[in-house]
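> Build the 3D model from these lines:
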Amino acid sequence: MGILYQAGDMSYWAIWLFVLFALMAFNEFGRTSKWGGITLFAIVPIVLTVFVWPTTAAPGNEYGTGTWFNWVKTYSALAGCLGFMALRFVHWKGADGKTHYLYEKKWALCFPPLILAINIAEAVIRDFQVFSWGLWEGGYVENLWTMSGPWNVMNGIAGILNIVTICGWFGIIISKDKTRDMIWPDMIWAWIIAYDFWNFAYTYNCISDHSAYCGLALLLSCTIPTFFIKRGAWLQHRAQTLALWIMFVMTVPQFADVLAPIPTTHNPAAFFVVSFIALASNVALAAYQFNKIRKNKLNPVKDELYADTSVYKKVVEENI
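Presented below is the predicted three-dimensional model:
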């Protein structure tokens, strides 16, 4: 028995690895091709919404995909993907005869942090909701196993801090290469890692026996490209891989429970430690960021907080 997970067959971890690379591959297809992105995040969801999901994600189904949370998460992730594509590609000819782009509008740059904050808030609400269920010994709700405990409150607070520390969105740019990626230079590794710890803890707490996929694999599928394929585009990677995964789960709901299950150990100590790490990392990030704001007399809404770092400067240099 492992510390976090127990799998009845090691071949399930091979399937897990396949899922990780499949998510990364489809993300690249959607990222590097405008029509690939339109197909994956507009055409395919419309077809699935009409012909598939009413059956596979019907309310009360045995795999738990028919909950309000799954439906809201699906469309909020897709909204993020399409909104980011609009920032990347929408343009028009102005009265001055020049070509203007949507990303040049300050109000349009408020969309990425807004959709991100909404997605985090949805999960924070879920953590607090699981705590309210009072399943201190664990149990099934909406056909998903979970265990209530102080970890839900700890991680809910971590998520709130993660929202508060979102910064620098007015510095979002569109890369000058042919892929025209949405680059957020101020979203440096410190925030990304704090987010990853928080989000993994959320999945471990609230979608426990699915978290090897929707937590560990899904987070790696956007974090790896951020550091090794296209730096600065984490939110774009995150939205696309999240949308891809949740569309797959809504279509094949039995995957994580029947076809390739990797359940957690159901150990309260594991829940506590995972959420403690998430809370500690987000407290540390918030403390560092607030101190930086105070010390440099920065406006956390208008200013980019990390413009003086080498990481920020390198991302900008690679994309202008």
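> going forward, measure contacts and count neighbours with C-alpha atoms only.
Will do.
> where do the helices sit along the stretch 51-200 of the chain?
Assigned by DSSP state H, counting those that start in this stretch, the stretch 51-200 of the chain shows helices spanning 53-56, 68-89, 111-132, 150-164, 189-206.
> Counting neighbours, what do you get for residue 53?
A count of nearby residues for residue 53, using other C-alpha atoms under 10 Å, gives 20.
> Contact partners for it?
Shown in contact with residue 53 (C-alpha atoms under 8 Å, 6 or more residues apart in numbering): 250-251.
> likewise residue 192?
Under the criterion of C-alpha under 8 Å, 6+ apart, the contact list for residue 192 reads 223, 234.
> Equivalent analysis for residue 99, please.
In this structure, residue 99 makes contact with 91-93, judged by C-alpha under 8 Å, 6+ apart.
> Equivalent analysis for residue 83, please.
111-112.
> Check residue 282 too.
The neighbourhood of residue 282, defined by C-alpha under 8 Å, 6+ apart, consists of 158-159, 161-162, 194-195, 198.
> and if we set it to 7 Å?
With contacts taken as C-alpha atoms under 7 Å, 6 or more residues apart in numbering, residue 282 has the following neighbours: 158, 161-162, 194.
> If you rank the contacts of residue 99 by neighbours, which is first?
With neighbours taken as other C-alpha under 10 Å, the top of these is residue 91, carrying 14 neighbours.
> neighbours around the closest residue to that one other than its chain neighbours, how many?
Nearest-residue entry for residue 91: residue 101, 4.3 Å, with adjacent residues in sequence omitted and distances by C-alpha to C-alpha, 6 or more residues apart in numbering. Using other C-alpha under 10 Å, residue 101 is surrounded by 17 other residues.
> Quick check: the gap between residue 101 and residue 83.
Counting by C-alpha to C-alpha, to the nearest Å, the separation of residue 101 from residue 83 is 13 Å.
> ditto for residue 282
Summarising the geometry, the distance separating residue 282 from residue 83, computed by C-alpha to C-alpha, is 27 Å.
> can you pull the buried residues of the host helix or strand of residue 29?
Here residue 29 is covered by helix 11-32, with elements defined by DSSP states H and E. Within helix 11-32, the residues scored as buried using 16 or more other C-alpha atoms under 10 Å are 12, 16, 19-20, 22-24, 26-28, 30-31.
> any idea which helix is longest in the chain?
Once the chain is assigned using DSSP state H, the helix that runs over the most residues is helix 268-296.
> following that helix, which helix or strand comes up?
Per DSSP H and E, helix 268-296 leads on to helix 310-319 as the next helix or strand towards the C-terminus.
> what about residue 164, distance to residue 242?
With the distance defined as C-alpha to C-alpha, residue 164 ends up 22 Å from residue 242.
> Between the two, which is the more surrounded one?
More crowded of residue 164 and residue 242, by other C-alpha under 10 Å: residue 242, with 24 against 13.
> Would you do the same for the sequence below? I want to compare the two.
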Amino acid sequence: MLFQLYSSSAAMQLLGWILVFAGLILFNEIGRRTKIGGMIVFVIIPVILTVYFIAIQAGAFGGLSNPTRAYMNGWFHYFKLYAADIGCVGFMMIKYKWGLGKKEWFKWWPWFIVSANIMIANVSDLESAFAARGITGDFSGAWWASNEGVFIYGGWWNILNFIAGMINIFCMTGCVKLLTSNDKNKSDMLWPDMTIWFILAYDVWNFEYTYLNLPTHSWYCGVALLLAPTFANAFWNKGAWIQNRANTLAIWCMWAQVVPLFQLKGRFAAALPRIYGGATEAGITTMDLYEKAIAIFNAGDGKTVAANEAMAQMGITADPTAQGVVAIAAVVINVVCIMVIIKRSIKAGRNPYSNNVFEGTRDFEEAMARAER
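Predicted structure coming up:
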């Protein structure tokens, strides 16, 4: 069991998950199907939110007490939102052939933006591993409190996931072989060579990243957020996974930035991962953990034994079993994926990054059947 779904809040947590999953799919469909929808979701709304964020910093809309400023004021949250949205706009430029989207060299943009996001996550994994090492002297595991108000249990699993993430970057093949879908509205930017091989390798790695580094958020941003684009790709939108992934990530970041208490407090507060052993039984909530963690971080003790002492006082015993198992799985699936890529590219005598590797596979051919010729 990855999450503690056996409390009196379990039914509402499951309902919250369904609402997030369905909402992400719905708004992705609005954003991808038409130019107007895309402009509204990924240009107009972000512009309005930017004005809102600036106004909050100036003291409007509650100022310091505004939930966005109180709970989501770190640079990482804003960076993730705008990085994801810039990716979405770039993908729109490619599929509609707007401006730079007409240029052949700009087709490297999706590979660049995905690689950059993977590297940011990889750095987070290393930070967590070495934060734990700074406390215990090794990578056996230790609690530390992040600037996002999260108790993180760093250790060797972060090192493994870092390795999986590095391999995952090289599992993106056919990077410039991007196409536009052949429907009337040209709804999708297609990356035909990004088949189920990469998608599964990415999903397992990225889930582990959220599970390790954003554990109190991973019920939503690790499970619902990853499954939404994968679900769409599997059933009606073959070949457009990366577009769906960027879209749903930007949509989730906008929602989480404006309504942070949705996952922190109340009936839909995120289910706690297994790592927080005994928390649910002790009545410890996601909000309890946030308040304690942010207090320790603000006191300058985030990467000291203070975090471990605080967890012990709350009666929480670290259970990193799931963290370790998923980290091993992430490495294995990414190694298998890169081995398949090497084998197929050698057999075809092709550079796997400037050429397609998975021609002839079902996923690739189904994506090509949707492409403009």
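> Quick TM-score on the pair, please.
Aligned and superposed, the two chains score 0.90 in TM-score terms (TM-score structural alignment, normalised by the length of the first structure); 305 aligned residues with a C-alpha RMSD of 1.7 Å.
> hang on, the earlier thing: let me know which of the helices of the stretch 51-200 of the first structure is the nearest to residue 287 of the first structure.
When those are compared for distance to residue 287 of the first structure using C-alpha to C-alpha, the nearest one is helix 150-164, at 10.0 Å.
> equivalent range in the second structure for the closest one?
Residues 156-170 of the second structure are where helix 150-164 of the first structure aligns, taking TM-score structural alignment as the criterion.
> go on, stretch 187-198 of the first structure?
Mapped onto the second structure using TM-score structural alignment, stretch 187-198 of the first structure spans residues 194-205.
> and if you look at stretch 284-294 of the first structure?
With TM-score structural alignment as the criterion, stretch 284-294 of the first structure aligns to 336-346.
> which outside residues touch that stretch?
For stretch 336-346 of the second structure, the external contacting residues (C-alpha under 7 Å, 6+ apart) are 171, 197-198, 201, 351-352, 357.
> show me the residues around residue 173 of the first structure that make contact.
Residue 173 of the first structure makes contacts with 182-184, as judged by C-alpha under 7 Å, 6+ apart.
> Matching it against the second structure, which residue comes up?
Under the pairing rule here (TM-score structural alignment), the equivalent of residue 173 of the first structure within the second structure is residue 179.
> What segments of the stretch 151-300 of the second structure are strands?
Taking DSSP state E, counting those that start in this stretch as the test, the strands found in the stretch 151-300 of the second structure are 151-154, 179-180, 189-190, 276-277.
> Indicate which one of the ones you listed is closest to residue 10 of the second structure.
Closest approach to residue 10 of the second structure among those (C-alpha to C-alpha): strand 276-277, 15.9 Å.
> how distant is that closest one from the center of its chain?
The offset between the C-alpha centroid of strand 276-277 of the second structure and the centroid of the whole chain comes to 23 Å, using C-alpha atoms, centre = their mean, to the nearest Å.
> Repeat that for stretch 41-52 of the second structure.
Stretch 41-52 of the second structure has its average C-alpha position 21 Å from the chain's average C-alpha position, going by C-alpha atoms, centre = their mean.
> next one: stretch 80-92 of the second structure
Average the C-alpha atoms of stretch 80-92 of the second structure, do the same for its chain, and the two points are 13 Å apart (C-alpha atoms, centre = their mean).
> can you tell me what part of the first structure that stretch aligns to?
Mapped onto the first structure with TM-score structural alignment as the criterion, stretch 80-92 of the second structure occupies residues 73-85.
> mean per-residue distance, that stretch to the second structure?
Using mean C-alpha distance after the TM-score superposition for the first structure, stretch 73-85 of the first structure ends up 0.6 Å from its aligned counterpart in the second structure, as a mean over the superposed pairs.
> which outside residues touch stretch 205-218 of the first structure?
Applying C-alpha under 7 Å, 6+ apart, the external contacts of stretch 205-218 of the first structure come out as 16, 20, 127, 130, 144-146, 152, 199-200, 203-204, 241-242, 256, 262-264, 271.
> ok, residues contacting the match of helix 150-164 of the first structure?
Residues outside stretch 156-170 of the second structure that contact it (C-alpha under 7 Å, 6+ apart) are 115, 118, 122, 125-126, 128-129, 139-140, 201-202, 205, 323-324, 327-328, 330-331, 334.
> run the last query once more with 8 Å
Residues external to stretch 156-170 of the second structure that are found in contact with it (C-alpha under 8 Å, 6+ apart): 115, 118-119, 122-123, 125-126, 128-129, 139-141, 198, 201-202, 205, 208-209, 212, 323-324, 327-328, 330-331, 334-335, 338.
> what residue of the first structure matches up with residue 117 of the second structure?
Matched by TM-score structural alignment, residue 117 of the second structure corresponds to residue 119 in the first structure.
> Spit out the contact partners of its match.
Contacts of residue 119 of the first structure were listed using C-alpha under 8 Å, 6+ apart, and they are 73, 76-77.
> Ok, residue 109 of the first structure next?
For residue 109 of the first structure, counting by C-alpha under 8 Å, 6+ apart, the contacting residues are 103, 169-170, 172.
> roughly how far apart are it and residue 116 of the first structure?
Residue 109 of the first structure sits 12 Å away from residue 116 of the first structure, taking C-alpha to C-alpha as the criterion.
> Likewise for residue 247 of the first structure?
Between residue 247 of the first structure and residue 116 of the first structure the distance, using C-alpha to C-alpha, works out to 18 Å.
> Look at the two and report which has more neighbours.
Each of residue 247 of the first structure and residue 116 has its neighbours counted (other C-alpha under 10 Å); residue 247 has more, 26 against 18.
> what do we get in the second structure for that one?
Aligned against the second structure - with TM-score structural alignment as the criterion - residue 247 of the first structure pairs with residue 254.
> My read is that that match contacts residue 82, right?
No - taking C-alpha atoms under 8 Å as the contact criterion, residue 254 of the second structure and residue 82 are not neighbours in contact, 9.1 Å apart.
> Any buried residues in stretch 86-104 of the second structure, and which?
By neighbour count, and taking 16+ other C-alpha under 10 Å as the criterion, the buried residues in stretch 86-104 of the second structure are 86-96, 101.
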